[in-house]
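S.K.: This is the structure alone, sequence omitted:
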């Protein structure tokens, strides 16, 4: 009897441990990266290890004070516009301050975003943690098509079309602050994106093309993405977000102070130092094609942090799906293509190769 009681006691302990493990998995807010991508770690003989960080030079991006655009002196306004165009040609990235978006909106955006990502994983995966009528597949994490560690992104995100924002039941009081915050952020950042895009279009010197972006990049075709990069303490050389270019006209990013964003400059990776309440602007593939290669869509990535989580929110300025992307002057480096065609090609490439090919598919053959 004593032996039987001992066995039962051990069985009871094992059951309790299993229940505890199940509860931890159910309640945990982090996606199950290790469990899901075990095969990749085994395939490359990678096990838990001390996290090492490759030394990457930290350089200052072009810093542009947008307050100059609102000044009375024409020369200062024109100088600011030239700085925006120069940064877009030479870097494809720049930082803006005094951009007109109140700090409290940015701070509230981060606060509400943190709440969303603190929800249990199973709720986020069900697209219902915000009680919003989000489009199917709005919540994304990891890299479903990854075939090697280089294609794995240790991150999660909510991809939110602007048409989805605040489509919530009036009876859901708990989401009111989140909805109003996201809407405020989207509205103010959208205005800024239009202003910057018009400046860049005007700089090309073809007034007939300036209206294209305003007509095609309407709110219904743009979207936000709220990002979270969980700590990755065990595995070295795992990316928070794999290297890529953006498939839009213009991206505006608000990030916290953790850092991790890196981009290619002169053939080398450089690290971007966060600046409180500043916004990062980068050129997307469509603007590179539309400008006939004048403005550069630059490869960038996010490195995983071994100890700290990172949050950011990005606004993507996109045209309608049927919009035809045509270089503003001839001879064109790229053939004409619709945005729908471009997105379809990107999806096919990711499925086939595990990563995006991009504009190379649309170069005009000489």
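M.R.: Cool, got the structure. Here the structure is a predicted model, which means the values were calculated and not measured. Numbers count the residues shown, from 1 in each chain.
S.K.: Please count neighbours and contacts with C-alpha atoms only from this point.
M.R.: OK.
S.K.: Would you state the helices of this protein in chain order?
M.R.: Using DSSP state H, the helices of the chain run over 2-27, 33-36, 38-43, 74-90, 103-117, 121-125, 176-203, 207-216, 285-290, 339-353.
S.K.: who does the longest one touch, helix- and strand-wise?
M.R.: The one in question is helix 176-203. helix 74-90, helix 103-117, helix 207-216, strand 250-255, strand 310-317 (3 or more CA pairs under 8 Å, 6 or more residues apart in numbering; DSSP states H and E).
S.K.: Likewise for the first one?
M.R.: Contacts defined by 3+ CA pairs under 8 Å, 6+ apart place helix 2-27 against helix 121-125.
S.K.: another structure for you, compare them:
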């Protein structure tokens, strides 16, 4: 079991090392990877949507007026879409490219180098062959592990590739700084006291995915439709799109922009903002042309943290829309990745 404070509960349900998938060269999608007609993406093309805002974080450093404009854009994106992309974020491009290369190298290693690791090591490699959702396997391979604080968790990470710990550690530290910058800007926009999120964002989990090219993307999924139970999630897509967001009942595709990060609002930030920001359902689809690698880092509260609407946002005209809840209880109640906040909304 994990020994790091605030991590055990997050991983309890997924503490089984699973086998590497064996379907890379198949000519058709096996039945066990074929989702029901209601869940599968279908053949209708979903073009890349230009509506998802792309926000230039560098402008927030130029002047007070530019900073307020950036904050306005963040809040509008969080209210309307629950998703946005950020550019000029301060993370060196070479850090990002090295990290993507390292994960691609990891996923290309021989099977036995990835699966012969006891769960007590503190990281999990899951191959699609045993990853089942609603009785159907997902078309992906995945590695998950905690990545904060680095000094406590880095020694439990994979030893191969040789560059893994150094490269991914640098990336995780940079993403942490970016996440705190975004959360602080959101604080300012909502009128919450500065530093509000510092103590409730202590758990940071990394999940990297490899989606092999698929002979028929209309039948299967890389990740099912879900909501993130995080404060925020920061995703790097590389140069291959595959992330789709549900907006007004329609799926839209989030384009993969060079050196840009996708940020999505998690359930916990929806609760803390008392519904001013919203978490949006999303999924990952496959394609028939090339493999896709993505890196997601989830910024979460600790299990014993009480999540509730920020008191400064509440008054007689703005009552709390959500009940207070321990993050541990929220996760346990969901039993799945991404519970709807409807379950803890106060009755009208």
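M.R.: Perfect, thanks for sending it. Here the structure is a predicted model, which is why all the values come from computation and not from measurement.
S.K.: Now the TM-score, please.
M.R.: Scored against TM-score structural alignment, normalised by the length of the second structure, the superposed chains reach a TM-score of 0.81; 312 aligned residues with a CA RMSD of 2.9 Å.
S.K.: Out of the helices of the first structure, which is the most enclosed?
M.R.: helix 285-290 (a mean of 25; mean count of other CA atoms under 10 Å).
S.K.: average offset between that one and the second structure?
M.R.: By mean CA distance after the TM-score superposition for the first structure, the fitted helix 285-290 of the first structure averages 0.6 Å away from its aligned residues in the second structure.
S.K.: Provide the aligned range in the second structure for that helix.
M.R.: Using TM-score structural alignment, helix 285-290 of the first structure lines up with residues 267-272 of the second structure.
S.K.: Now that we have the helices of the first structure, can you turn them into JSON lines and tack on distance to residue 326 of the first structure?
M.R.: Shown next, in JSON lines, are the helices of the first structure (distance: least, CA to CA, whole Å):
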{"stretch": "helix 2-27", "distance to residue 326 of the first structure": "49"}
{"stretch": "helix 33-36", "distance to residue 326 of the first structure": "41"}
{"stretch": "helix 38-43", "distance to residue 326 of the first structure": "40"}
{"stretch": "helix 74-90", "distance to residue 326 of the first structure": "18"}
{"stretch": "helix 103-117", "distance to residue 326 of the first structure": "35"}
{"stretch": "helix 121-125", "distance to residue 326 of the first structure": "38"}
{"stretch": "helix 176-203", "distance to residue 326 of the first structure": "13"}
{"stretch": "helix 207-216", "distance to residue 326 of the first structure": "10"}
{"stretch": "helix 285-290", "distance to residue 326 of the first structure": "6"}
{"stretch": "helix 339-353", "distance to residue 326 of the first structure": "11"}
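S.K.: Between the helices and strands packed on helix 176-203 of the first structure, which one is closest to residue 42 of the first structure.
M.R.: When these are compared by CA to CA, strand 310-317 sits nearest residue 42 of the first structure, at 27.0 Å.
S.K.: Which residue is the nearest non-sequential neighbour of the residue most central in space within the first structure?
M.R.: For the first structure, the residue lying nearest the average C-alpha position, counting by CA atoms, centre = their mean, turns out to be residue 314 (5.2 Å). In space, residue 314 of the first structure comes closest to residue 253 once its chain neighbours are excluded; the distance is 4.4 Å by CA to CA, 6 or more residues apart in numbering.
S.K.: What separation do you get for that neighbour and residue 275 of the first structure?
M.R.: 12 Å (CA to CA, to the nearest Å).
S.K.: Comparing those two, which shows the higher neighbour count?
M.R.: Counted by other CA atoms under 10 Å, residue 253 of the first structure and residue 275 do not tie: residue 253 has more neighbours, with 19 against 16.
S.K.: That'll do, ta.
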